[in-house]
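Okay, here's the prediction I keep looking at, along with the sequence it came from:
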Amino acid sequence: MKRIVSILLVGLILIQTSDISFDDIIKVQNLYEHASYHKKQYGDSFWQFLSEHYGNKTSQHQNEHKEHKNLPLKHVQDGLHINASFTTYACNFNLQSIISLDTNPGFFYQESYTSHKKISIFQPPRFA
């Protein structure tokens, strides 16, 4: 049971980090249709198709078809926002600590709470 839950959680994390949305899942049909078009028109294999649309040849092939906007994973997410604050005013704090060297060697701890009936559980151990 632990193994199944861990596999499901790893799968969920991988899907979320790869930024696949529900809209991309719907556009898989467009991917298949466009790949079929490339196979009929140009004789491209599926791997060549992926290279032209998602790989090294993307910049060369991008403007040839208007259907490229409908392919999955072609959206840009700019959901990362970083709040940065900059201060230009330099604050200099001069802290002077006062160290008291007065020690009272005659100080002994006195118990602040006393009870007439002390419970034996909370007493220090007694040595016989």
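Nice, thanks for sending it over.

C-alpha from now on. contacts and neighbour counts both.
OK.

which ones are touching the residue nearest to residue 27 when sequence neighbours are not counted?
With CA to CA, 6 or more residues apart in numbering as the measure, residue 72 is the residue that lies nearest to residue 27, at 5.2 Å, once sequence neighbours are left out. Taking CA atoms under 8 Å, 6 or more residues apart in numbering, we find residue 72 in contact with 23, 24, 25, 27, 28, 30, 31.

And these, which of them are buried?
Burial by neighbour count, 16 or more other CA atoms under 10 Å: within these this picks out 24, 30, 31.

Just the closest of the residues you listed to residue 38, please.
For these, the residue nearest residue 38 by CA to CA is residue 31; the value is 10.6 Å.

next SSE after the strand or helix carrying that closest one?
Element membership for residue 31, per DSSP states H and E: helix 28-42. With elements assigned by DSSP H and E, the helix or strand that comes after helix 28-42 is helix 46-54.

next SSE after that following helix?
helix 58-61.

Could you list every helix and strand that that following helix packs against?
Judged by 3 or more CA pairs under 8 Å, 6 or more residues apart in numbering; DSSP states H and E, the packing partners of helix 58-61 are helix 46-54.

A further structure is provided below for comparison with the first:
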Amino acid sequence: MVKLFSILMSSLMLVQSVDITFSDIGQLDEFMEHANYHAEKYGDNFLVFISKHYGELKEQHSNDHKEEKGDHEQLPFQNHCHCYSSSSAFVINTFSSELKSLQNPEDKVTNFYYQLPSSSMHTLGLFQPPQFV
């Protein structure tokens, strides 16, 4: 049960870190239809299609095919803003370059000393570990 819970929680963190929403999952059919459209009209394979819509060819493809703008807006994973992730790296700590001298523990005077137990329970063996007979 613990393993199942840990697998489910790690899967949840993975999905949340990729920022997949239910609307993106609902738009996967438009994604597949548009990929098939590119395969029929332009002869693009799946990797070229991904590059044209999410990769390095995205800007060139959107400039060349403005008539497909409505179809491109319906594709999943288009509405993400990752600008919030950089705000957590803001630290306001000053660095002090002064080194403090270490004290030798032998130089300290301690008030600790050990005194043998003098109560009768210790002498009778009441607080002793069990003995084998």
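Received the coordinates, thanks. Small disclaimer: the values here were computed from a predicted structure and weren't measured.

sorry, back to before: farthest pair within the contacts of residue 72 of the first structure?
23 and 31, at 12.5 Å, using CA to CA across those.

Please list the outside residues in contact with stretch 44-63 of the second structure.
With CA under 8 Å, 6+ apart, stretch 44-63 of the second structure has contacts from 35, 38, 39, 68, 69, 72.

run the last query once more with 10 Å
32, 34-39, 42-43, 64, 68-69, 72, 75, 77-78 (CA atoms under 10 Å, 6 or more residues apart in numbering).

Out of the residues you listed, the closest to residue 15 of the second structure would be?
Closest to residue 15 of the second structure, out of all of these and judged by CA to CA, is residue 77, at 12.7 Å.

who's in contact with the counterpart of the closest one in the first structure?
Aligning on TM-score structural alignment places residue 77 of the second structure opposite residue 73 in the first structure. Counting by CA under 10 Å, 6+ apart, residue 73 of the first structure touches 18, 19, 20, 21, 23, 24, 25, 27, 28, 54.

Then residue 75 of the second structure?
24, 26, 27, 28, 29, 30, 31, 32, 33, 34, 53.

okay if I get the residues you listed as CSV plus distance to residue 85 of the second structure?
Shown next, in CSV, are those (distance: CA to CA, whole Å):
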residue, distance to residue 85 of the second structure
24, 20
26, 26
27, 25
28, 26
29, 30
30, 29
31, 27
32, 30
33, 32
34, 31
53, 23
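
Among these, which pair sits farthest apart?
Farthest pair in these, by CA to CA: 26 and 53, 17.9 Å.

Neighbour count for the two, which is higher?
residue 53 (18 against 12; other CA atoms under 10 Å).

Quick check: the gap between the residue mapped onto the more buried one from the first structure and residue 12 of the first structure.
For residue 53 of the second structure, the aligned position in the first structure is residue 53, judged by TM-score structural alignment. Distance of residue 53 of the first structure to residue 12 of the first structure, given as CA to CA, to the nearest Å: 26 Å.

Likewise for residue 55 of the first structure?
25 Å.

picking up where we left off before, the residue nearest to residue 27 of the first structure sits in which helix or strand?
If you go by DSSP H and E, residue 72 of the first structure is not part of any helix or strand.

Quickly note the distance from the match of residue 77 of the second structure to residue 41 of the first structure.
For residue 73 of the first structure, the distance to residue 41 of the first structure (CA to CA) stands at 23 Å.

Also residue 25 of the first structure?
Residue 25 of the first structure is 25 Å from residue 41 of the first structure, by CA to CA.

do the same with residue 48 of the first structure
Counting by CA to CA - residue 48 of the first structure and residue 41 of the first structure are separated by 13 Å.

Need the overlap of contacts for those two.
residue 35.

okay, these two: which has more neighbours?
Shown here are residue 48 of the first structure and residue 41; by other CA under 10 Å, residue 48 has more neighbours (16 against 9).

Lovely, talk soon.
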